[in-house]
Every structure is written in structure tokens, then in C-alpha cells.
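Asker: following is a predicted model, sequence given first.
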Amino acid sequence: MNLFADAIAWITAPEQWTGNYALPKLLGEHLTLTIISVLIAAAIAVPIGWLIGHTGKGREIAVAVSGAARAIPAFGLLILLVLLLGVLRVPEAAVITFVLLAIPSLLAGAYTGLEAIDRRVIDAAKSMGMTGWQVFWKVEVPLGLPLLVGGIRSALLQVIATVTIAAYVNLGGLGYPIIQGIPLQRFDQVLAGAILVALLALLVDLLLAAAQHAAVPAGLRTAQSTRRRDRESAASTASAAATA
């Protein structure tokens, strides 16, 4: 408990909010690396995922590639890329590492969102005279959006957690207090850095959870609410009958 109090005291100390390693500056560096990496990953993974979900082809390859990418140790990959690209290309090495980390979740969210759509809905849209392009943009993308947002949510959380290692190669971020504090045995500082990363991840998760809920089309939300009320009513009726 004392260590936790010391960590809070470290965060709130005035010296942590000014200078080259001020917490707002570290937060900005952390968010910048995260957002850039996820945007690049989305530009790569989402179109591929949509293509797989729309055509139904290539799913096995996507699953295999995603599984292989998830198995790559981020820290080891970062060090390897720094050695291969050179010390002048450290930012690029870090971004490549985080992009590869984000791609599997985004790819899965994109193609599973389209795969989960009831084929009868697609057939109905085609029977109304919609072209393939119209079916994709007006039916498949809106209905698949909640799962895509879920993939973005997962990717952001993974990258936020992993960007902490960027401090190891001098790129700052909220991992800096952790990386600096370990050799100095400043465990209050290490815990403070971990708390800040956890709070950032929690805030982003809450925001994306709200966005995922909002991405569900209004008609589907109404239908889901109706089905839930029907199930609850049926359960209440069955319970009352059993009691009687």
C-alpha cells in the first residue's frame, strides 16, 4: 500500500509535469506512436479484411498470417529492426513493430464483421436491384462496423500496452518512467508508469466500447432489445409457473 501511495505521490509531484520528460510530453509521444501505427495498420488490414469477408476467399491465409503475427515477440522484433535499419531509423523500426502488432486484430475485425452478416440480408439487397458495390457499402460495411470497431479497440489496447518498450530505444512515451526506474530500483516510479499506461488503456477502452455500441445500426439495436425483453419475459413466466 505504501508503494502505491509513493507511486501516486511521484505522479503528482510538480517536477514530473515540467521539463523534457514531463508527463504530458510523454503522453503525447505515447499517443502519437499509437495513433500513427494503428492508422497505418488499418490502411493495410481493413481493405484486405473487407475483401476476404466480401468474397469469402483467403480466410485460411488471413488466419494463418494473423496467428503468425501474434506469435512474434514485439520487443525482440523491435531490437532486430533497429539492428537491421540502423540507429538513424529507430522511429521507423518502432512503427513497423507496432503496425505488425495491430494488423491481426484489425484484419479479424474487418472480415468477421462481414462474415457474420446473415446471407439472407445480402440476398434481399441484391433482389432489390443493388449492385455488388452498393451491397458492399450500403449493407455489408454498416452491418459489419461494430465488429470492425471491436477490432480497432483490441488493436489500440495492444499497441498502447506495447508502446511502453519504445522508451527502451529512446522514443519516449509513458514507458520512460518504467524503463528508467528499473535499473535505478525506483519501484515507485516503475509502478507510476504502469498505472499511467493502465489508465490510458482503460480510458481508450471505455471510449471505444461506447463507439462500438453506437456503431450498431438503430434497427439492430431495437431488434436486440426486443429479443432481450422477450427472453426476460419468457424466463419470468417460466419461473412463475415453476413456483406455482
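Answerer: Cool, the structure landed. Please read all numbers here as calculations on a predicted model, not as lab measurements. Numbers count the residues shown, from 1 in each chain.
Asker: use CA for all of it now, contacts and neighbours both
Answerer: OK.
Asker: is it true that residue 103 touches residue 47?
Answerer: No - between residue 103 and residue 47 there is no contact under CA atoms under 8 Å: 11.5 Å.
Asker: who's more crowded, the two?
Answerer: More crowded of residue 103 and residue 47, by other CA atoms under 10 Å: residue 103, with 27 against 15.
Asker: where's that one, which helix or strand?
Answerer: Remark: residue 103 resides in helix 90-115, with elements defined by DSSP states H and E.
Asker: tell me the helix or strand right after that helix.
Answerer: helix 119-127.
Asker: so what does that next one touch, helix or strand wise?
Answerer: When contacts are defined as 3 or more CA pairs under 8 Å, 6 or more residues apart in numbering; DSSP states H and E, helix 119-127 packs onto helix 132-135.
Asker: show me what the helix or strand following the helix it packs on is packed up against.
Answerer: Sequence-wise, the next helix or strand downstream of helix 132-135 (DSSP H and E) is helix 141-162. Applying 3+ CA pairs under 8 Å, 6+ apart, we find helix 141-162 packed against helix 23-55, helix 90-115, helix 187-215.
Asker: tell me the most buried of these?
Answerer: helix 90-115 (a mean of 24; mean count of other CA atoms under 10 Å).
Asker: now it, how far from the centre of its chain.
Answerer: 9 Å (CA atoms, centre = their mean, to the nearest Å).
Asker: with stretch 41-51 instead?
Answerer: 14 Å.
Asker: for stretch 204-213, same thing?
Answerer: 10 Å.
Asker: contacts for it?
Answerer: By CA atoms under 8 Å, 6 or more residues apart in numbering, the list of residues contacting stretch 204-213 from outside reads 146, 147, 149, 150, 153, 156, 157.
Asker: identify the residues contacting the residue nearest to the last one when sequence neighbours are not counted.
Answerer: It refers to residue 157. Counting by CA to CA, 6 or more residues apart in numbering, residue 157 lies nearest to residue 201, which is 5.8 Å off, once chain neighbours are set aside. By CA under 8 Å, 6+ apart, the contact set of residue 201 is 157, 160, 161.
Asker: ChimeraX command to pick out the buried ones of the contacts of stretch 204-213?
Answerer: Remark: buried members of the contacts of stretch 204-213, expressed as a ChimeraX selection using 16 or more other CA atoms under 10 Å:
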select :146,147,149,150,153,156,157
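Asker: try it against this one:
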Amino acid sequence: MGVLDVLGGAGDWLADGANWSGENGVWHRLGEHVYVSAIALAIACAVALPAGLWLGHIGRGGAFAVNLSNAGRAVPVFAVLALFMVSPLRSAGYLPTVAALVLFALPPLLTNAYVGVREVDRSVVEAARGMGMSGGQLFLRVELPLARPLVMTGLRSAAVQVIATATIAAMVGQGGLGRIITAGFNTYNTPQVVAGALLVAALALLVEGVLVAADRLFPRPAAR
């Protein structure tokens, strides 16, 4: 089967309404994928962003935290997920998948938050201190607004990575769009595999686009 035949078959699979309905349909699997990804990303943001921003503000301990989180990139996410699945957590629904994805999302969020604050022009920071700003005012009015571009870049990177990586949940019997891909592999249906991959890619691009639009929608507050 040639490339064009596979792409055509993937288009036919996606155009078939029967593949979109039911428990194994695209809409149901998409809902599972978004649910798991959103929870994992929210938890990672709640942990990494405050820590990264605060460490960047005080200028101590950040390098160690960033290096420690980056070391997590070397740990295969599937290995972490498989470990959770053979632990007492295996009967906890999506919890193992969420835990593995959180570990995967932490590095870009923490690193960009920390670096974003630390790379704020020191002359601007000193000028703000000279104007009598407190530590909290300095952080909220100067450092955070100027660090926002890097923080948003880290958020977009983490979101795309989580959405793409969530497909491996299907390999340990969890839900999500990965189930469409694994079902295609199991039945030697290459167009279905490609269709599933296209759906994951489209979701990742859509989420990144939404985050870019949201960032542009709200004006960046000027440092003052």
C-alpha cells in the first residue's frame, strides 16, 4: 500500500460517521484524551509554575531544581506508566497515566518559569527597587510581566508534549486517542493508525493555537 493510498484510506476512515460514535468512537476517545491531558497539565502547572517563579524571584536553588526536573526527561514515560500499572495504583483508573504525564510536563514549565524571571533585565529590577517597590510589587509589576513570554512558551511546549505522550496510555489499557492507533495496529489497519495519529496531531496543534490566541488576547501589562 503506497503513501497516497494510506492517506486516502485515513481520510475515508475519518469521513465514516460510524467511526465517530459509540464507546470506541473518535468523540469518546477524544473526550478521554482531553480529560487526562487537562488534569495532568493543570497539576503540573500548579506545582511547577509557582515553584519556578518563586525560585527565579529569590535567585536561590533554581539551578538545582531545573537540573533535577530536566533529569526527568531521561526517564522513559512509558516505563514510569508501566511501573505505576504494576503497583497498587493499577486499579486507580487514570491516576497512573496522570502521574506519568505530570512528571513529563514538569521540566518545560519549571525551567521556563525560572529562566523567564532570572533573565529579566537586572537594571530594570534595580530601578524598581530604587523606586521603593516591595518584593511582592517587584515580582507582580516587573518580573512576572517580563517573564510572561517564556512562561507561555513553556506552557505551550508542555501542553503539546502531554497531548502527544498521552497516546501511550492505550498501551497499558487506558483510554484516549491512542486506543484508535493501537486498534489499528492490532487489526493491521494502517489507514486507521494514520487517522489516529492525525487526530492526535490536530488536537495538539489546536491546543497550541488556542494558547497562542489566549496569550495575544490579553495584553501584556507594562512594567511600571
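Answerer: Now that the structure is in, tell me what you want to look at. As the structure is a computational prediction, the values presented were derived from the model and not from experiment.
Asker: indicate which one of the helices and strands packed on helix 141-162 of the first structure is closest to residue 230 of the first structure.
Answerer: helix 187-215 (20.8 Å; CA to CA).
Asker: okay, the angle between that closest one and helix 23-55?
Answerer: Helix 187-215 of the first structure runs at 40 degrees relative to helix 23-55, counting by axes from the mean of the first three to the mean of the last three CA atoms, to 10 degrees.
Asker: following element in sequence after helix 187-215 of the first structure, please.
Answerer: Past helix 187-215 of the first structure, the next helix or strand by DSSP H and E is helix 218-243.
Asker: output the helices and strands packed on helix 141-162 of the first structure in a markdown table, with distance to residue 16 of the first structure appended to each entry.
Answerer: Compiled in a markdown table, these are given as follows (distance: least, CA to CA, whole Å):
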| stretch | distance to residue 16 of the first structure |
| --- | --- |
| helix 23-55 | 6 |
| helix 90-115 | 24 |
| helix 187-215 | 11 |
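Asker: nearest to residue 14 of the first structure, out of those helices?
Answerer: helix 23-55 (10.3 Å).
Asker: in the second structure, what stretch matches the closest one?
Answerer: Using TM-score structural alignment, the residues of the second structure aligned to helix 23-55 of the first structure are 26-58.
Asker: and the helix holding residue 103 of the first structure against the second structure, how far off on average?
Answerer: Superposing on the second structure places helix 90-115 of the first structure at an average distance of 0.8 Å from its equivalents, by mean CA distance after the TM-score superposition for the first structure.
Asker: now the angle from that helix to helix 23-55?
Answerer: Going by the same axes, to 10 degrees, helix 90-115 of the first structure makes 40 degrees with helix 23-55.
Asker: spit out the contact partners of residue 102 of the second structure.
Answerer: With CA under 8 Å, 6+ apart, residue 102 of the second structure has these contacts: 40, 41, 43, 44.
Asker: show me what it aligns to in the first structure.
Answerer: That one, residue 102 of the second structure, aligns with residue 99 by TM-score structural alignment.
Asker: where's that match relative to residue 220 of the first structure, distance?
Answerer: As defined by CA to CA, to the nearest Å, residue 99 of the first structure lies at a distance of 33 Å from residue 220 of the first structure.
Asker: and residue 92 of the first structure, by the same measure?
Answerer: Counting by CA to CA, the gap from residue 92 of the first structure to residue 220 of the first structure is 42 Å.
Asker: go on, residue 157 of the first structure?
Answerer: 27 Å.
Asker: one more: residue 129 of the first structure?
Answerer: Taken as CA to CA, the span from residue 129 of the first structure to residue 220 of the first structure is 23 Å.
Asker: ok, now which ones touch the nearest residue to residue 105 of the first structure once chain neighbours are set aside?
Answerer: With CA to CA, 6+ apart as the measure, residue 151 is the residue that lies nearest to residue 105 of the first structure, at 4.9 Å, once sequence neighbours are left out. Listed by CA under 8 Å, 6+ apart, the contact partners of residue 151 of the first structure are 105, 106, 107, 108, 109, 110.
Asker: any idea what residue 151 of the first structure aligns with in the second structure?
Answerer: Per TM-score structural alignment, residue 151 of the first structure is aligned with residue 154.
Asker: with residue 112 of the first structure instead?
Answerer: In the second structure, residue 112 of the first structure lands on residue 115 (TM-score structural alignment).
Asker: in this structure that match contacts residue 56, no?
Answerer: Yes - when contacts are counted by CA under 8 Å, residue 115 of the second structure is listed as touching residue 56 (6.8 Å).
Asker: which SSE is residue 9 of the first structure in?
Answerer: Counting by DSSP H and E, residue 9 of the first structure is found in helix 2-12.
Asker: list the buried ones in that helix?
Answerer: In helix 2-12 of the first structure, counting by 16+ other CA under 10 Å, buried: 6, 7, 8, 10, 11.
Asker: helices or strands next to it in the packing?
Answerer: Using 3+ CA pairs under 8 Å, 6+ apart: helix 2-12 of the first structure touches helix 187-215.
Asker: need the counterpart of residue 15 of the second structure in the first structure.
Answerer: For residue 15 of the second structure, the residue aligned by TM-score structural alignment is residue 12.
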